[in-house]
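Novice: let me see the structure of the following:
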Amino acid sequence: MSKAPALDDGIHGAASGSAPVPLSVLDAVNVGVGHPSADALRTSVELARLADTRGFHRYWVAEHHSLPSVAASSPAVVLAHLAAHTDRLRLGSGGVMLPNHAPLVVAEQFGTLEALAPGRIDLGLGRAPGTDGATAAALRSTDGRQASGDDFPEQVVELIRFLDDGFPDGHPYQNIHAVPGPVQGTAPGGVQSPHRPPVWLLGSSGFSARLAGILGLPFAFAHHFAPQSTVPALELYRASFEPSAHLDRPYALIGVAALAADTEQQARRQARPIGLMMLGLRSGSPGLLPSPEQAEAHDYSPAEREVVDSWNANTITGTADEVVAGLDDLCKRTGADELMITTYAHSGEVRVRSYELIANAYGFPASLDKQDGPVR
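Specialist: Here you go, the predicted structure:
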């Protein structure tokens, strides 16, 4: 088997302008009340184009299932569409929930994406199913097994071997090849691609942090869901890190919820609906992302108010300068190498405007030329 080429993984690029670290985008493709999924997907294209031309580093799409509030059940499909509308932006999964899929299928999907957008694809992997147990069982296979994630380390290793065409002699999968992939470069007359999608591990606890360190992979932590665990998880990742053929030192990205608007009052109003949506998720009654008017009119019980206040406390909101100050403080407290912003808002226009304001305040250029090429 051929050895995988050195990865062009895009994790050592310099931050744009005066930014202390690169800024990236995490998109759950949220669907708001009164809007079809098509609107959410059009917003994703608009947002990806903005990120592409303003200097954001990467754009990841999250995988969720059986939730009315998202239209991102198939990240690979969404990413293929975004690749056709962008020129330089790194695109990836944030992430593919590996227990839901056969590793070979994921390797071929992302090998195809890499062929469509050479040198611009990231493969982020998560251990959770991204849904409830019944849906996970329906996704997993026809035998009714639920995706527990217990075999996640084995799945990750298997997927990497498919990406590298690197199963050892005597392995049952020795003669199975993910295509597009390295096997096409070793076939007579074939040409080896200089790239393959770099693998990231995602997590909200110490499990994936330790595994990413042991395997020498970059790590992305969901700070927006588990802020109290961020620093311990990153410390565990760095302490566990062993240099690999793919990465010579730890690289940690953290996801953060943020929303900027022209005034602090506007930002706080537009950020309220996500708290109400989270109440529905926690009560087992998921719905569409509410409007600001619905969030304002809801009669919150003391317990509900506590949940909403907790979520809001973990979301950086305000004017662009206030949001950037919050991002800078978070970066200093965690030592993160990169920040990935996720913005929940009922209106697509509000989401796009938030990223535009943050780009301005972060000192990103007004526009990047196509000749600047893809981020490396």
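Novice: all contacts plus neighbour counts: C-alpha atoms, from now on.
Specialist: OK.
Novice: what sits against the residue nearest to residue 140 when sequence neighbours are not counted?
Specialist: Once flanking residues are discounted, residue 140 sits nearest to residue 100: 5.0 Å by CA to CA, 6 or more residues apart in numbering. Taking CA atoms under 8 Å, 6 or more residues apart in numbering, we find residue 100 in contact with 129, 136, 139-140, 147.
Novice: same list (those) but as a markdown table, adding secondary structure and distance to residue 320.
Specialist: Listed next are the contacts of residue 100 as a markdown table, based on DSSP: H, G, I helix; E, B strand; the rest coil; distance: CA to CA, whole Å:
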| residue | secondary structure | distance to residue 320 |
| --- | --- | --- |
| 129 | coil | 34 |
| 136 | helix | 39 |
| 139 | helix | 40 |
| 140 | helix | 42 |
| 147 | coil | 40 |
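Novice: need the residues you listed in CSV (columns: distance to residue 220 and neighbour count).
Specialist: Formatted as CSV, the contacts of residue 100 follow (distance: CA to CA, whole Å; neighbours: other CA atoms under 10 Å):
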residue, distance to residue 220, neighbour count
129, 17, 25
136, 23, 22
139, 24, 19
140, 24, 19
147, 21, 26
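Novice: what is the burial count for the residue nearest to residue 314 when sequence neighbours are not counted?
Specialist: Distance criterion CA to CA, 6+ apart; nearest residue to residue 314, sequence neighbours excluded, is residue 224 at 6.5 Å. Other residues within reach of residue 224, judged by other CA atoms under 10 Å, total 20.
Novice: so residue 224: helix, strand or coil?
Specialist: Look at residue 224: counting by DSSP: H, G, I helix; E, B strand; the rest coil, its state is coil.
Novice: hang on, the earlier thing: from residue 80, how far out is the residue nearest to residue 140?
Specialist: 20 Å (CA to CA, to the nearest Å).
Novice: confirm that residue 130 lies within a strand, as I assumed.
Specialist: No - Residue 130: not assigned to a strand; according to three-state DSSP it is coil.
Novice: so what's the most centrally placed residue in the chain up against?
Specialist: In the chain, the C-alpha nearest the mean C-alpha coordinate belongs to residue 94, at 2.3 Å (CA atoms, centre = their mean). Residue 94 sits next to 26, 60-63, 123-126, 202 when contact means CA under 8 Å, 6+ apart.
Novice: now residue 91: which helix or strand?
Specialist: Assigned by DSSP states H and E, residue 91 belongs to strand 90-93.
Novice: what segments of this structure are strands?
Specialist: Shown for the chain, the strands assigned by DSSP state E span residues 23-27, 58-61, 90-93, 96-97, 121-126, 199-203, 219-221, 252-260, 315-318, 338-342.
Novice: to compare against the first, here's another:
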Amino acid sequence: MKVSVIDQSPVPAGTTPAQALQNSIELARLADRLGYERFWIAEHHALDALASPAPEILIARIGAETKGIRVGSGGILLPHYSALKVAEVFRMLHALYPGRIDLGIGRAPGGTPLDAFAMRAERTREPVSDDFPQRLMELLAFLDSNFPSDHPFKRIRVSPEMPGSPEVWLLGSSLWSASAAAQIGLPYAFAHFIDPEPTRSAIEYYRSHFVTGRAATPRAIIAMGVICADNDEEAERLFTSTRLFRRRVRMGDTRPIVPPEEAIAELGTARDPIVQSEWPRYVVGSPETVRSRLTAVAEQLQLDELMVITVVHDHRARMRSYELLAESFSLEPRPESRAGR
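Specialist: The predicted model follows:
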């Protein structure tokens, strides 16, 4: 089974966002060497705990620092941007790293309503709440140069012109996104770590309603939270930082990720909200525990690829988690990346 990485560039308390970005680059080099399939960078705005509001910039740097891993966005939040501009940016990335670029597209705001308002180019009118499908179709048409002959955008040439294009994925955490990906014929990535309740229904709906489009057959990934350590107890200790981070975010508190000792003190005996789902947001434990649980999910959903996200305070522990996970799934290492030569 293929395993991939989605990274939010988490900021550990006591460090800086600049260091968090360097951590992401270091993690990407490691993922490349270990044999992970892809490395996606998330987009978030005005969050002290997450450092990357511009995935495309980090993609360009990571592409240069790695050798074989696919690099992409997880995802570009299309409502904020011109479809043409996104097409140009990712065509440029495709020209630099042909055959290695993924363009994951989402429709979430990635921040507060005020953040979303501040990012709008046009503030003289109310935003159109349902224009995401139109933007998405325009983006695909720009990437493929296939506007209808009578469309005014037919005359626009998207540069740089070269064979092929980025691989486009639709991202989401709802049945709406599953339906859209199926109708348009796009590969689909479901954010189980955001909302685990509709995971099975979303994947099954996507497959059963898929119409051949940009993809010939349905391709689905689910992204799950994972913390892997040498034993279950240490993994659970590391997980306390993640639990507190999620609890704070629910309360509108976006401070950086604290160490386990501080998290344990603040959490006390509080329990996480109960979610009615077949599988937890985060799989936490030793390599044997994590492999067993992830494999069970993949088998039940008939997946050949899983994507994992790891948010902990200690960057070394995060790196170690991905090392242990790669070993447990017997990923095939790649030759040393650019940075390792």
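Novice: which residue in structure 2 aligns with the residue nearest to residue 140 of structure 1?
Specialist: When structure 2 is aligned by TM-score structural alignment, residue 100 of structure 1 is paired with residue 80.
Novice: ditto for residue 333 of structure 1
Specialist: Mapped onto structure 2 by TM-score structural alignment, residue 333 of structure 1 lines up with residue 300.
Novice: could you report the neighbour count for that match?
Specialist: 9.
Novice: how far away is it from residue 306 of structure 2?
Specialist: Taking CA to CA, one finds residue 300 of structure 2 at 13 Å from residue 306 of structure 2.
Novice: over to residue 3 of structure 2?
Specialist: 5 Å.
Novice: distance of residue 195 of structure 2 from residue 281 of structure 2?
Specialist: Residue 195 of structure 2 sits 7 Å away from residue 281 of structure 2, taking CA to CA as the criterion.
Novice: again, but for residue 205 of structure 2
Specialist: 20 Å.
Novice: these two: which has the busier surroundings?
Specialist: For residue 205 of structure 2 versus residue 281, neighbours defined as other CA under 10 Å are more numerous around residue 281 (19 against 15).
Novice: mind listing what the equivalent of the more buried one over in structure 1 touches?
Specialist: When structure 1 is aligned by TM-score structural alignment, residue 281 of structure 2 is paired with residue 314. When contacts are counted by CA under 8 Å, 6+ apart, residue 314 of structure 1 touches 224, 227, 257.
Novice: reformat those as TSV; add distance to residue 295 of structure 1.
Specialist: Converted to TSV, the contacts of residue 314 of structure 1 look like this (distance: CA to CA, whole Å):
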residue	distance to residue 295 of structure 1
224	20
227	24
257	18
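Novice: preserved in structure 2, out of those residues?
Specialist: For these, the contacts that are reproduced in structure 2, applying both residues aligned by TM-score structural alignment, their matches' CA atoms under 8 Å, are 224, 227, 257.
Novice: contacting residues around the aligned partner of residue 189 of structure 2 in structure 1?
Specialist: When structure 1 is aligned by TM-score structural alignment, residue 189 of structure 2 is paired with residue 220. Applying CA under 8 Å, 6+ apart to residue 220 of structure 1 gives the contacts 200-203, 252-255.
Novice: 7 Å instead, please
Specialist: Neighbour list for residue 220 of structure 1: 201-203, 252-254 [criterion: CA atoms under 7 Å, 6 or more residues apart in numbering].
Novice: and what of residue 102 of structure 2?
Specialist: By CA under 7 Å, 6+ apart, residue 102 of structure 2 lies in contact with 70-73, 166-168.
Novice: which one of those residues is nearest residue 48 of structure 2?
Specialist: Closest approach between these and residue 48 of structure 2, by CA to CA: residue 73, at 20.0 Å.
Novice: burial of the closest one, as a residue count?
Specialist: Neighbour number of residue 73 of structure 2 under other CA under 10 Å is 28.
Novice: contact partners for it?
Specialist: Shown in contact with residue 73 of structure 2 (CA under 7 Å, 6+ apart): 40-42, 55, 102-104.
Novice: who wins for neighbours among those residues?
Specialist: Among the contacts of residue 73 of structure 2, the one with the most neighbours (other CA under 10 Å) is residue 41, at 29 neighbours.
Novice: counterpart of that residue in structure 1?
Specialist: Using TM-score structural alignment, residue 41 of structure 2 sits opposite residue 61 in structure 1.
Novice: surely that match touches residue 25?
Specialist: No - applying CA atoms under 7 Å as the test, residue 61 of structure 1 and residue 25 come out as separate, 8.5 Å apart.
Novice: alignment lookup: residue 284 of structure 1 to structure 2.
Specialist: Per TM-score structural alignment, residue 284 of structure 1 is aligned with residue 252.
Novice: from residue 40 of structure 2, how far off is its match?
Specialist: Residue 252 of structure 2 is 25 Å from residue 40 of structure 2, by CA to CA.
Novice: repeat for residue 296 of structure 2
Specialist: Distance of residue 296 of structure 2 to residue 40 of structure 2, given as CA to CA: 24 Å.
Novice: what of residue 308 of structure 2?
Specialist: Residue 308 of structure 2 sits 10 Å away from residue 40 of structure 2, going by CA to CA.
Novice: and for those two, which residues touch both?
Specialist: Shared contacts of residue 308 of structure 2 and residue 40 (CA under 7 Å, 6+ apart): 5-6.
Novice: how are the helices of structure 1 distributed by residue range?
Specialist: Counting by DSSP state H, residue ranges of the helices within structure 1 are 37-54, 75-83, 103-116, 133-140, 152-164, 183-186, 206-215, 230-240, 264-282, 292-297, 302-313, 320-334, 348-361.
Novice: can I get these in CSV with distance to residue 68 of structure 1?
Specialist: Listed next are the helices of structure 1 as CSV, based on distance: least, CA to CA, whole Å:
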stretch, distance to residue 68 of structure 1
helix 37-54, 9
helix 75-83, 16
helix 103-116, 24
helix 133-140, 13
helix 152-164, 27
helix 183-186, 40
helix 206-215, 28
helix 230-240, 28
helix 264-282, 10
helix 292-297, 17
helix 302-313, 20
helix 320-334, 29
helix 348-361, 16
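Novice: which residue in structure 1 lines up with residue 113 of structure 2?
Specialist: The equivalent of residue 113 of structure 2 in structure 1 is residue 133 (alignment by TM-score structural alignment).
Novice: the residue nearest to that match when sequence neighbours are not counted: neighbour count?
Specialist: Spatial nearest neighbour of residue 133 of structure 1, chain neighbours left out: residue 146 (6.4 Å); criterion: CA to CA, 6+ apart. Other residues near residue 146 of structure 1 come to 19 when the count uses other CA under 10 Å.
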